[in-house]
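> Sequence and predicted structure are below.
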Amino acid sequence: MRILFLGDIMGRTGRTAVKRHLAQVREEENIDLVLANGENASGGLGLSAKSSRELFGAGVDAMTSGNHIWKFRDIIPVLEGGNLLRPANYPHGSPGRGWAVFEFQGLAPLAVINLQGRTFMEPIDCPFAALERILEEIPDHVRLRVVDFHAEATSEKLALAWMADGRVSAMLGTHTHVPTGDARIFPQGMAYMTDLGMCGPRDSCLGMAPGPIIRRFVTGLPQKYRIASGPGVLQGAIFDLDESSGTASSITAWSMHTG
């Protein structure tokens, strides 16, 4: 199974790039399944029900999210009934699902797990304990298992990756919006990349217009951020999974300037 996992989709520029180019990318790269983190797709902060419908309609098969998923209340029904996940280590009783087994036509069943880090982020439940629990719950016949670890600290991402190697097929980091140069296969066959980057405005600070962010650093005073304008970029990774063993045979960082 060949999967394209897109980094955090950022605002209208990111959504537009996905809608205009994803079908072409799927064909050219022989992609079987598209995953994406959609938590910033609406105005750069949060995901509305309307934006989620746009992205699913554009060809994204399933989406993960992170700490900004709760901004729009109309996303709750999508979390509870659709192909959208929220981090599994939010406290018990939070709306939606933190992991799911997806069975797309013609493909082997795939478990997708969404976790959120705690270092430099909200002090929610432990992602390490959550992953241990989830791996016990996934049926044995589901060999393909992909994790989106939405976290700030590279050390936390790597620590969870070393714990998961040999038990999941791929672990991809999201949240920092800058693609890392460490796509690799771990010793026991897990594909890994510390951060997938983002899908959004290319000439920006993590998707936002640079001006207010520069002023924040120079003055130390609060600023009103806004999404940057200009050409877009799609970023992520393409990886190949063996359906019988559940291991990865390759992973490559992927990007596309969309003009």
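Structure received.

> rest of the way, CA atoms for contacts and neighbours
Will do.

> can you list contacts of stretch 160-176?
7-8, 37, 66, 128, 135, 143-152, 157, 186-197, 206, 241, 246-248 (Cα atoms under 8 Å, 6 or more residues apart in numbering).

> Please compare the first structure with the one that follows:
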Amino acid sequence: MRILFLGDVMGRAGRAAITGHLPKLRTDWRLDFVVVNAENATAGAGLSAGHAKELLDAGADCLTLGDHAFDQRDMLQFINQEPRILRPLNFAKDAPGAGARVFQARGGKQVLVAQALGQVFMKRPFDDPFSALDAVLKKFPRGGNVQAALIDFHAEATSEKMAIGHFCDGRASIVVGTHTHVPTADAMILPGGTAYQSDAGMCGDYNSVIGMDKAEPMRRFITGMPRERFTPAAGEGTLSGLMVETDDRSGVALALHPVRLGGRLLHAGPPDAP
């Protein structure tokens, strides 16, 4: 199975990168399933119902959120109407929606997608992600009642992301980090057959400060004083993520390819990429 994961969609530039590239990639790369982290897709803060529909119509099979899951208030209701959107498992006990779900990929294959939030250096004290993911992976074993399992770990600290990767090794097909908006160069297959990358990067304008227009973040770093609100950078966006090929019977990751398409980052992707 060919599974594509795309990192945090950042504002209009990120949405344009998705809608501009994903429909063609689904055909050209013969993708079976696509997961997109969309928690910054609406003005850099959360995801609106309208923008969720736009990304799903472009070819995403599942949208994951993050610590900004409900910054857009209409998501509190919309997430219960749209099962293809997941919020983190450990966001809050009374949060609407689900943090894990089994989806049907092309050809009837079953894919588990789950998301959890890290605890280190995050602004809010979230529940333990290890126990939350452990329960889900025990219920849906890779190569058992699902043909593949993907974990989106939305966290700040690379050490915590790596620990989650090793914790899920041999049980998940893919563990990929989000949240920091900078793609890491550590994409690898762990000893138990789990594809891992600390951060997939963002889908957005990299001529920025992690997706935000440069002027205000730089002013705050230099002067220590805010003047304006942060706004997403509006230049050409880059599509960033990870494509993984898995064994249909065992769910083991067989190959992985970092994806960088369009904008300012060097191109990389599957060997047969356009």
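Done, it's in. Fair warning: this is a prediction, and the values are worked out from it, not measured in the lab.

> Show me the contacts of stretch 160-176 of structure 1 that map onto helices.
Using DSSP state H, the subset of the contacts of stretch 160-176 of structure 1 located in helices is 128, 135, 157.

> okay, the residues you listed in JSON lines with distance to Ala58 of structure 1 and neighbour count next?
Output for those, formatted as JSON lines (distance: Cα to Cα, whole Å; neighbours: other Cα atoms under 10 Å):
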{"residue": "Phe128", "distance to Ala58 of structure 1": "33", "neighbour count": "18"}
{"residue": "Leu135", "distance to Ala58 of structure 1": "31", "neighbour count": "16"}
{"residue": "Lys157", "distance to Ala58 of structure 1": "29", "neighbour count": "25"}
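
> Only whichever of the contacts of stretch 160-176 of structure 1 are buried, select them in ChimeraX.
A single ChimeraX command selects the buried members of the contacts of stretch 160-176 of structure 1 (16 or more other Cα atoms under 10 Å):
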select :7,8,37,66,128,135,143,144,145,146,147,148,149,150,151,152,157,186,189,190,191,192,193,194,195,196,197,206,241,246,247,248
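
> Grab the nearest non-local neighbour of Gly43 of structure 1.
Gly11 (4.6 Å; Cα to Cα, 6 or more residues apart in numbering).

> For the one you found, give its distance to Gly220 of structure 1.
Counting by Cα to Cα, to the nearest Å, the gap from Gly11 of structure 1 to Gly220 of structure 1 is 26 Å.

> Of those two, give the one with the bigger neighbour count.
Gly11 (27 against 10; other Cα atoms under 10 Å).

> shouldn't the more buried one be in contact with Met198?
No: assessed by Cα atoms under 8 Å, Gly11 of structure 1 is found out of contact with Met198, at 10.4 Å.

> Which residue ranges of structure 1 form helices?
For structure 1, applying DSSP H gives helices covering 11-28, 49-57, 76-81, 127-137, 154-164, 210-219.

> what's the spacing between the second one and its chain's center?
Read that as helix 49-57 of structure 1. 15 Å (Cα atoms, centre = their mean, to the nearest Å).

> what angle separates that helix from helix 11-28?
Here helix 49-57 of structure 1 runs at 10 degrees with respect to helix 11-28, directions being taken by axes from the mean of the first three to the mean of the last three Cα atoms, to 10 degrees.

> try the fifth one
Taking the same axes, to 10 degrees, helix 154-164 of structure 1 and helix 11-28 form an angle of 40 degrees between their directions.

> Check how far helix 154-164 of structure 1 sits from its aligned residues in structure 2, on average.
Helix 154-164 of structure 1, aligned to structure 2 and superposed, deviates on average by 0.5 Å (mean Cα distance after the TM-score superposition for structure 1).

> go on, the third one?
Superposing on structure 2 and averaging over aligned pairs (mean Cα distance after the TM-score superposition for structure 1), helix 76-81 of structure 1 comes out at 2.5 Å.
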